[in-house]
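[1] the sequence and its predicted three-dimensional model are supplied below.
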Amino acid sequence: MTMKLDESLFSVPGLRRGLRFYVTAPTPCPYLEDQFERKAFTHLAQASPDALHHQLSEAGFRRSQAVAYRPACPSCNACRSVRVDANNFKLSRNQSRIVNRNRDLVRTPVEPKATREQFRLLKNYLLARHKGGGMSDMGYREYVGMINESPVQTLLFEYREGSEPDSPLVAVSLTDVLRDGFSMVYTFFDPRQSQRSLGTYMVLDHILSAEDYALPHVYLGYWIKGSQKMDYKRRFQPLEVLDGPVWRRLEDDE
């Protein structure tokens, strides 16, 4: 069940007139025990969707298919939007080792079109890493919707063990291209290759390749202080957090 939400609750400068927000019914929070989450959302499939998507992303929204959403929990504001300052990013020693470990992989940007090969990789990933999670019973038709139904500029980055089209596919990132950065919507990878640290590697690869696209940021979604599931995002420094309407550097003691 959804209901209309007063757009005055959101600080989105220059938001087009007439844009409607809705809020979902409460559901159990996947990150904090004994908490319930609600999401505010609006539809992107309308006039100038890329401009609207960029505007909303700067205000802390994320995309799922043709919808932009943001947490709207009345008694909790633990979810914080974060992005990496790609222009000032420096690899740590451990991150350099991860990049070198994956030098044999070939990244290819392709149109966001679902394939059976990608879907098999996703199912193996979900079975190994998120068994019983919200996406674990996803069927191929739902996967097609997740990948294909984007009204904004989106790419799939495929990572293969070689340059041939039939080289083994080991990782995939569904990535939106904003005016000021990559937004990593969803990633998955071969869970058998844990030695590669593929999840970390894909984030590093986006940060390092952002310069090729003249993009200063990589948006990583939400971060919750004290959440083990999200703590990995602090490894990519400098990390910026959305504080009200302003993006600022996330301090070490936060």
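    Now that the structure is in, tell me what you want to look at.
[2] C-alpha from now on. contacts and neighbour counts both.
    OK.
[3] the nearest residue to M230 once chain neighbours are set aside and S92, how far apart?
    Here the nearest residue to M230 in space, its sequence neighbours aside, is W223; by Cα to Cα, 6 or more residues apart in numbering that works out to 5.5 Å. With distances taken as Cα to Cα, to the nearest Å, W223 is found 21 Å from S92.
[4] those two: which is more packed in?
    More crowded of W223 and S92, by other Cα atoms under 10 Å: W223, with 21 against 12.
[5] what's near enough to touch the more buried one?
    With Cα atoms under 8 Å, 6 or more residues apart in numbering as the criterion, the residues that contact W223 are A78, C79, R80, S81, V82, M230, D231, K233.
[6] now do the residue nearest to M230 against Q95, distance only.
    Using Cα to Cα, which is the criterion applied here, W223 is 20 Å from Q95.
[7] again with S194
    Relative to Q95, S194 is positioned 15 Å away (Cα to Cα).
[8] those two: who's more crowded?
    Q95 (17 against 10).
[9] secondary structure element holding that one?
    Assigned by DSSP states H and E, Q95 belongs to helix 93-101.
[10] what about whichever helix or strand comes after that helix, distance to the chain center?
    Using DSSP H and E, the helix or strand that directly follows helix 93-101 along the chain is strand 106-110. The gap between where strand 106-110 is centred and where its chain is centred comes out at 18 Å by Cα atoms, centre = their mean, to the nearest Å.
[11] the helices in the stretch 151-254 of the chain, which residues?
    Under the criterion DSSP state H, counting those that start in this stretch, the stretch 151-254 of the chain carries helices at the ranges 198-209.
[12] ok, structure two:
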Amino acid sequence: MSQYKNLRFYATQPHECSYLPEEQATTLFMDPEILLNKQLCSDLAEVGFRRSGQHIYRPHCNRCRACIPARVPVYSFQMRRTQRKTWNRNSTLRVSRVSADFQDEHFLLYEKYINQCHQDGDMYPATIEQYTSFLVDSTEFTSFYEFRLDGQLLAVSVVDHLQSSLSAIYTFYDPDYLQRSLGRYCILWLIAETKKLGLPYLHLGYWIRNCQKMNYKIEYRPVELYISQEWRQLK
């Protein structure tokens, strides 16, 4: 990272945390004037940064260190029994990789997902402007993976293709099909795809121990957590 010592970063003012309401959050953003490229995003992912739209960020809270970057070393991953059932349950889905462009079909699914599943979140209610800035205003190495059943769009995973990993930016799915566990299946599929591409890691974003919504991220074992400036394996 020494080649990036001149990068500029800016911290937000403390604000209410979206995941732990009793905490005040501060976010560190890379200078938005810096042009994103694959190598830069890859290197920053290795030290715990994430991408949202055109922004690269990392939690930078004064007293809380609850947000921990998580990634799956895909060559070591082994499905558990419940994961195998989820995998088999969705074996008839067809997956296609498409460009990260705005499509009405994608937005309508995103809108349905946010408005039904995340009414308590800061992305509710879903709007075209928010969706576009979050997911469509991406990079040349971003793809959308469509998951379809008999032609019907059930889920979309937004993924960055980095130098030594895939980075799962966001997944949204049809809440009418909760019995399929589509969110968990998409991660299982991305683990398999990462391995197929010959890449060692799938980044899953931040895990927060005391946030139930984040617990799923450590179900994929072994998982590596970025703690004290190094990746440590949780078996």
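    Great, that's in hand. This one's a predicted model, so the numbers in the text were calculated from it and none came from an experiment.
[13] what's the TM-score here?
    The TM-score (TM-score structural alignment, normalised by the length of the second structure) is 0.95; 235 aligned residues with a Cα RMSD of 1.5 Å.
[14] re the thing from before, and the helix holding Q95 of the first structure against the second structure, how far off on average?
    Mean deviation of helix 93-101 of the first structure from its aligned counterpart in the second structure after superposition (mean Cα distance after the TM-score superposition for the first structure): 0.6 Å.
[15] flag every buried residue along that helix.
    Of the residues in helix 93-101 of the first structure, those with enough neighbours to count as buried (16 or more other Cα atoms under 10 Å) are Q95, I98, V99.
[16] A78 of the first structure maps to what in the second structure?
    Matched across to the second structure, A78 of the first structure falls on A66, judged by TM-score structural alignment.
[17] tell me if that match really is in a helix.
    No. With DSSP: H, G, I helix; E, B strand; the rest coil as the criterion, A66 of the second structure is located in coil rather than a helix.
[18] for the closest residue to it other than its chain neighbours, what are its contacts?
    For A66 of the second structure, ignoring the flanking residues on the chain, the nearest one in space by Cα to Cα, 6+ apart is I208 at 5.4 Å. In this structure, I208 of the second structure makes contact with A66, C67, I68, M214, N215, judged by Cα under 8 Å, 6+ apart.
[19] quick check: I208 of the second structure vs R65 of the second structure, distance?
    For I208 of the second structure, the distance to R65 of the second structure - Cα to Cα - is 9 Å.
[20] same thing with Q119 of the second structure?
    Look at Q119 of the second structure and R65 of the second structure: by Cα to Cα, they are 26 Å apart.
[21] ok, now V98 of the second structure?
    Using Cα to Cα, we find V98 of the second structure at a distance of 36 Å from R65 of the second structure.
[22] what residues are up against the counterpart of K213 of the second structure in the first structure?
    In the first structure, the residue paired with K213 of the second structure according to TM-score structural alignment is K229. Taking Cα under 8 Å, 6+ apart as the definition of contact, the neighbours of K229 of the first structure are Y31.
[23] the residue sitting nearest the centre point of the second structure and I218 of the second structure, how far apart?
    If you average the C-alpha coordinates of the second structure and look for the closest C-alpha using Cα atoms, centre = their mean, you land on I169, 3.1 Å from that point. For I169 of the second structure, the distance to I218 of the second structure under the criterion Cα to Cα works out to 16 Å.
[24] ok, I68 of the second structure next?
    On the measure of Cα to Cα, I68 of the second structure and I218 of the second structure end up 11 Å apart.
[25] S157 of the second structure -> the first structure?
    With TM-score structural alignment as the criterion, S157 of the second structure lines up with S173 in the first structure.
[26] filter the contacts of I208 of the second structure to the buried ones?
    Burial by neighbour count, 16+ other Cα under 10 Å: within the contacts of I208 of the second structure this picks out A66, C67, I68.
[27] spit out the contact partners of the first one.
    Counting by Cα under 8 Å, 6+ apart, A66 of the second structure makes contact with W207, I208, R209.
[28] one more time with 10 Å
    By Cα atoms under 10 Å, 6 or more residues apart in numbering, the residues touching A66 of the second structure are Y19, L20, E23, P59, Y206, W207, I208, R209, N210, C211.
[29] so R89 of the second structure is in contact with R184, correct?
    No. Counting by Cα atoms under 10 Å, R89 of the second structure stays clear of R184, with 11.5 Å between them.
[30] could you tell me which residues touch both of the two?
    For the pair R89 of the second structure and R184, residues contacting each of them under the criterion Cα under 10 Å, 6+ apart are Q83.
[31] show me the strands in the second structure, by range?
    Assigned by DSSP state E, the strands in the second structure fall at 9-11, 15-16, 24-25, 27-30, 50-52, 55-59, 68-73, 94-99, 142-149, 152-161, 165-173, 201-207, 223-227, 230-234.
[32] many thanks, I have nothing further to ask.
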